[in-house]
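# coords below, sequence missing:
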């Protein structure tokens, strides 16, 4: 996907309480990413939400990757010698 994910992801308070969604749809990025994590293929996702494209799915994954990359994580304390 050559286009920037910002062209495909919208964060609007009136849609899904501001949860990131694919522009022009009510499909949350989190649903797409979770579907991929559960083993669904892009074709299965598009079959379930025909308003999506392959580029929408790629944009959702790029958005999620950037969100994780920019998140601050606090390591958990080690327990039992681990």
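Noted; the coordinates are in hand. All values reported here derive from a predicted model rather than from experimental measurement.

# contacts and neighbour counts: CA atoms only from here.
Noted.

# gap between the two ends of stretch 45-57?
8 Å (C-alpha to C-alpha, to the nearest Å).

# List of residues touching that stretch?
1, 8, 22, 25, 27, 32, 35, 42 (C-alpha atoms under 8 Å, 6 or more residues apart in numbering).

# Comparison target below:
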């Protein structure tokens, strides 16, 4: 699997140290909320012109790894 995680940064001076995209003020959490709310990758790229497709993929990959690290189930029973 290709990794895009290098695009996720944690800087205490940006967004209170929450994970963001490339030291920009786009919290990973916010991008994931847009996606969960029904926005598509294309919607986000049109809305936030300085983001790239790989940034969105990095957010998804970060979320997946976070879930795995917490040993939460990835499917509903």
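Sure thing, it's come through. In this text the structure is predicted, and so the values were computed from the model without any measurement.

# After superposing, what score do the chains get?
Superposed pair, TM-score by TM-score structural alignment, normalised by the length of the second structure: 0.84. Supporting alignment: 72 aligned residues with a C-alpha RMSD of 1.6 Å.

# And the residue nearest the centre of the second structure?
residue 59 (2.0 Å; C-alpha atoms, centre = their mean).

# ok, the closest residue to that one other than its chain neighbours - contacts?
Spatial nearest neighbour of residue 59 of the second structure, excluding adjacent residues (C-alpha to C-alpha, 6 or more residues apart in numbering): residue 28 at 5.6 Å. Shown in contact with residue 28 of the second structure (C-alpha under 8 Å, 6+ apart): 8, 18-21, 59.

# repeat that with 7 Å
Residue 28 of the second structure makes contact with 19-21, 59, according to C-alpha atoms under 7 Å, 6 or more residues apart in numbering.

# Out of the contacts of stretch 45-57 of the first structure, the closest to residue 72 of the first structure would be?
Nearest to residue 72 of the first structure among the contacts of stretch 45-57 of the first structure, counting by C-alpha to C-alpha, is residue 32 at 22.8 Å.

# Distance of the closest one relative to residue 17 of the first structure?
17 Å.

# Between the two, point out the one with more neighbours.
Legend: neighbour count by other C-alpha atoms under 10 Å for residue 32 of the first structure and residue 17, higher for residue 32 (25 against 9).
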